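Q: quick check, what structure comes out for this input:
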Amino acid sequence: MAIYHFSMKPIARSGGRSAVASAAYRAAERLTNERDGLTHDFSNRQGVEHAEIVLPAGSSAYWAMKRSTLWNAAERAEKRSDARIAREFEIALPHELSAEQRLALTRAFAADLANRYGAAVDFAIHRPGGGGDIRNSHAHLMMTTREVTEHGLGDKTLLERENRWLLANHLPPSQLQLKDLRQAWEHLANRHLAMAGHDIRIDHRSHLEAGITIAPTEHVGVHATQINRQGGEVSRIRIDRQSADRNADTIRRRPDEILKLITNEKSVFSRYDIARALHRSINDDPQTFQNAFAAVMASKALVELKPDSSGVRGRDGEARYSTVEMVAI
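A: Down below sits the predicted model:
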C-alpha cells in the first residue's frame, strides 16, 4: 500500500552543508559553489528520474530557473557561518502511480510550496535503486529560505521566521506550519491517487491521533536501503518483540483495530490485505498469526461484499471485504 513519509530538515552551514552541493547531488548535475570555489560533480549519478525548478505563480524571476544561479544566489544571500541556506522536504511517492503521475503529483506539491511561501522550489524525483524496495520512489524538494523576486532573493519566508515574531504578528509558529504542510501533502497525494483510479489513501496522522492503539512499525526507507547496499548492518525487524506481543493481544481482544488500520488506507480489501497488515504488526510465530487472523475474520465489524457487475470480487475470484463503518459511509 502507499506509504506516508514526509520529513523536513534545514540545509545549514553549521552542519558543513552547502545548497549548491545538495542541489548537485539531488539533480545529478555538475555545479560549482562560487562562495568557496568547490565543484560538485554528480553528473554520473544514476536513479534521478526528473529534476525541475518551480516558481510562484505569476513570478517573473526567470533568473532562478537556472540551478547554478539560484543556489549560488542563496549562498551569497546568507552571511552567517551557521545560516540556513535551504529547506529540504523528503516525501515518499505512491508506488501505485505511474512515473508521469508521480511527476504531476510532485510538481503540484512543489507549486503549493512555492505559492505558499513565495519561494523557489527545486525538486528531484529519485527511483528505487537496483537492490532496493520497489516502493521507495521518493522526491527531494529544496526550497529557498528567502522569497524569490525578479531581481534576486528578498525577505526570509514565514517558515524561517522566529516563532516569537510569528506569534506577535498573529501568524502560525513553525510547528503548526509543518503540520499544515503534512496535511496538505496527504490531501494532494490522496486526490492524485483517486484521479488515477486507486481506492487507497495515505494518512499523515500517527496511530494515536487516528485512535489506533496498535504500535506502529518503522518504515525502512531510502537511507536504510543505501546503507545496506554499501555493506552496513541494517535491522530489518519491523517491530520489537514486546510491541509485537502487545499488538497480538490487542488484536485478539479488539480485532476491529486492524480493520481500522486497513481502512485508513483503502475502503475495500482482501484477505491478503488483512494478512499483510497483521504481518506488519505482530511477530512471525505461526500460531500467533493464525489466532490473530481468525479473530479478525470473525469480527462483527467485517463485512464481506457481494460480487456484482462492478467487479467487487477480484479477477482471481477472491472475496472483497469492507467494514460496517465504511459501508455506512
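Q: going by C-alpha atoms from here, please, whenever you check contacts or count neighbours.
A: Noted.
Q: distance-wise, check Gln101 relative to Glu88.
A: From Gln101 over to Glu88 the distance is 22 Å, taken as C-alpha to C-alpha, to the nearest Å.
Q: out of the two, which sits in the busier spot?
A: Neighbour tally, Gln101 and Glu88, criterion other C-alpha atoms under 10 Å: the higher count belongs to Glu88, 20 against 17.
Q: report the separation between the nearest residue to the more buried one once chain neighbours are set aside and His50.
A: Nearest residue to Glu88, sequence neighbours excluded (C-alpha to C-alpha, 6 or more residues apart in numbering): Met142, at 4.5 Å. Computed as C-alpha to C-alpha, the Met142 to His50 distance reads 14 Å.
Q: neighbour count: the two, which is higher?
A: Per other C-alpha under 10 Å, whichever of Met142 and His50 has more neighbours is Met142, with 28 against 16.
Q: could you also give me the structure for this second sequence? I'd like to compare it with the first:
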Amino acid sequence: TENGFGPKKVAVIGKDGKVLRDKAGKIVYRLWSGEREEFLGQRNGWLDLQNQHLALAGLEMRIDGRSYAERGIDLVPTTHIGVATKAIDRKGEKAGWSPRLERIELFEERRAENRKRIMRKPAIVLDLVSSEKSVFSERDIAKVLHRYVDDAGAFRNLMVRILESPKLLRIERESVDFATGERMPARYTTRALIRLEAGMARRAIWLSGKTSHGVREKVL
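A: Next comes the predicted model:
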C-alpha cells in the first residue's frame, strides 16, 4: 500500500466472496503473509534469490534461513533489537533511569546464555562462522565472537582457544600481495567443510561418468 505493507492481518474471504465470520459473528482474520507453510515458502524463495545474486557477484557468503537448532549450532536464538529500542535504552541510561524494556531484557538474557555456552565450548563459534562462509579469516571469527563477549580478557582467551581448536584448519598463511603491497590475512576453514566438499567432488566425478539423466545440449 502507500503506507507500506499495510495491516499485519487481513480478513478471510469465503468461497461466496464475502467476509468470513465465526459463530459469534466476528470477522475471521489471517496474517497477510499467509499461514506458516506459505510464509516459509515465500521466505525460502527470497533466500534462494539472494544467494543466487551473491553467487553471481562472486561473493562466498550465503544466507541461511534455518534456525541454530536446524543447523546443529548449540546457541539460543536472540531477539532483534531495533534502532528505536536502542535509542530508548540509551536515553534512559543518560537520564539515570532504566526503561527496562522486555525485548532488551530478553536479548541480554539470551546473549548471556550464549556467552556461557561459548565459554564452555569455544568451537561453537566455528560452527556459526562456517555456516556463513566456507573460507574465513581471524577477523571473521572475532566479529562473531564479539556478538556475545565484550570483556577484553575473556575475548582474547577465547580467540586463542578457538584458533587452537582441532576443528579449525588453516589453508593459507598470512602473506603480502606483491602487486599492491596489501597484507593478506591467513585463511581458515573447518575440517567438516573440507570433508563435505571432498564428498561433493567425489560425487560430481562419479556423476560425470554416467550417461543417464543427462542434460540436452539445447538446454545448456
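Q: how about the strands of structure 2, start to end?
A: 9-11, 29-31, 168-172, 175-176, 183-184, 187-190 (DSSP state E).
Q: most tightly surrounded among these?
A: When you average the neighbours per residue for each of the strands of structure 2 (mean count of other C-alpha atoms under 10 Å), strand 187-190 leads with a mean of 20.
Q: which part of structure 1 lines up with that one?
A: Per the alignment by TM-score structural alignment, strand 187-190 of structure 2 matches residues 320-323 in structure 1.
Q: quick revisit: how about TSV for the strands of structure 2, with distance to Ser130 of structure 2 added?
A: Shown next, in TSV, are the strands of structure 2 (distance: least, C-alpha to C-alpha, whole Å):
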stretch	distance to Ser130 of structure 2
strand 9-11	37
strand 29-31	34
strand 168-172	10
strand 175-176	22
strand 183-184	20
strand 187-190	7
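Q: returning to that earlier point: please identify which helix or strand holds the residue nearest to Glu88 of structure 1.
A: Assigning secondary structure by DSSP states H and E places Met142 of structure 1 in strand 138-144.
Q: pull out the buried residues from whichever helix or strand comes after that strand.
A: The helix or strand immediately downstream of strand 138-144 of structure 1 is strand 146-149, counting by DSSP H and E. Applying a neighbour-count criterion of 16 or more other C-alpha atoms under 10 Å, one finds 146-149 buried in strand 146-149 of structure 1.
Q: what's the answer for stretch 274-285 of structure 1, then?
A: 274-275, 277-283.
Q: swap in stretch 164-180 of structure 1?
A: For stretch 164-180 of structure 1, by 16+ other C-alpha under 10 Å, it's 166, 172-174, 178.
Q: just the helices in structure 1 please.
A: Here structure 1 has its helices, by DSSP state H, at 19-27, 67-77, 99-117, 163-168, 174-195, 222-229, 241-253, 256-263, 271-281, 286-297, 324-328.
Q: tell me which of these lies nearest to Ser7 of structure 1.
A: Nearest to Ser7 of structure 1 among these is helix 174-195 (8.6 Å), distances taken as C-alpha to C-alpha.
Q: circling back: dump the buried residues of stretch 164-180 of structure 1 to JSON lines, plus distance to Ser206 of structure 1.
A: Supplementary listing: those in JSON lines, determined by distance: C-alpha to C-alpha, whole Å:
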{"residue": "Leu166", "distance to Ser206 of structure 1": "26"}
{"residue": "Pro172", "distance to Ser206 of structure 1": "21"}
{"residue": "Pro173", "distance to Ser206 of structure 1": "21"}
{"residue": "Ser174", "distance to Ser206 of structure 1": "19"}
{"residue": "Leu178", "distance to Ser206 of structure 1": "15"}
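Q: which one of the residues you listed is nearest Gly311 of structure 1?
A: Leu178 (40.2 Å).
Q: now the counterpart of that closest one in structure 2: how far from Thr1 of structure 2?
A: Leu178 of structure 1 maps onto Phe39 in structure 2, with residues paired by TM-score structural alignment. Look at Phe39 of structure 2 and Thr1 of structure 2: by C-alpha to C-alpha, they are 19 Å apart.
Q: same check, this time on Met184 of structure 2
A: Applying C-alpha to C-alpha, the value for Met184 of structure 2 to Thr1 of structure 2 is 48 Å.
Q: just Pro185 of structure 2 next, same as before
A: Between Pro185 of structure 2 and Thr1 of structure 2 the distance is 47 Å, computed by C-alpha to C-alpha.
Q: between the two, who's got more neighbours?
A: Pro185 (15 against 6).
Q: the closest residue to the more buried one other than its chain neighbours - how many residues pack around it?
A: When the adjacent residues along the chain are set aside, Pro185 of structure 2 lies closest to Glu174, with 4.6 Å between them (C-alpha to C-alpha, 6+ apart). Counted by other C-alpha under 10 Å, the residues lying close to Glu174 of structure 2 total 11.
Q: Glu174 of structure 2: what's it in contact with?
A: Listed by C-alpha atoms under 8 Å, 6 or more residues apart in numbering, the contact set of Glu174 of structure 2 reads 183-187.
Q: try 6 Å this time
A: Going by C-alpha atoms under 6 Å, 6 or more residues apart in numbering, Glu174 of structure 2 touches 184-186.
Q: ok so, going back, who's in contact with the residue nearest to Glu88 of structure 1?
A: Met142 of structure 1 makes contact with 87-88, 121-122, according to C-alpha under 6 Å, 6+ apart.
Q: ok, so of those residues, who is nearest Glu304 of structure 1?
A: Using C-alpha to C-alpha, the contacts of Met142 of structure 1 come closest to Glu304 of structure 1 at Glu88, 44.1 Å.
Q: quick check: that closest one touching Lys9?
A: Yes. Between Glu88 of structure 1 and Lys9 there is a contact under C-alpha atoms under 6 Å: 5.4 Å.
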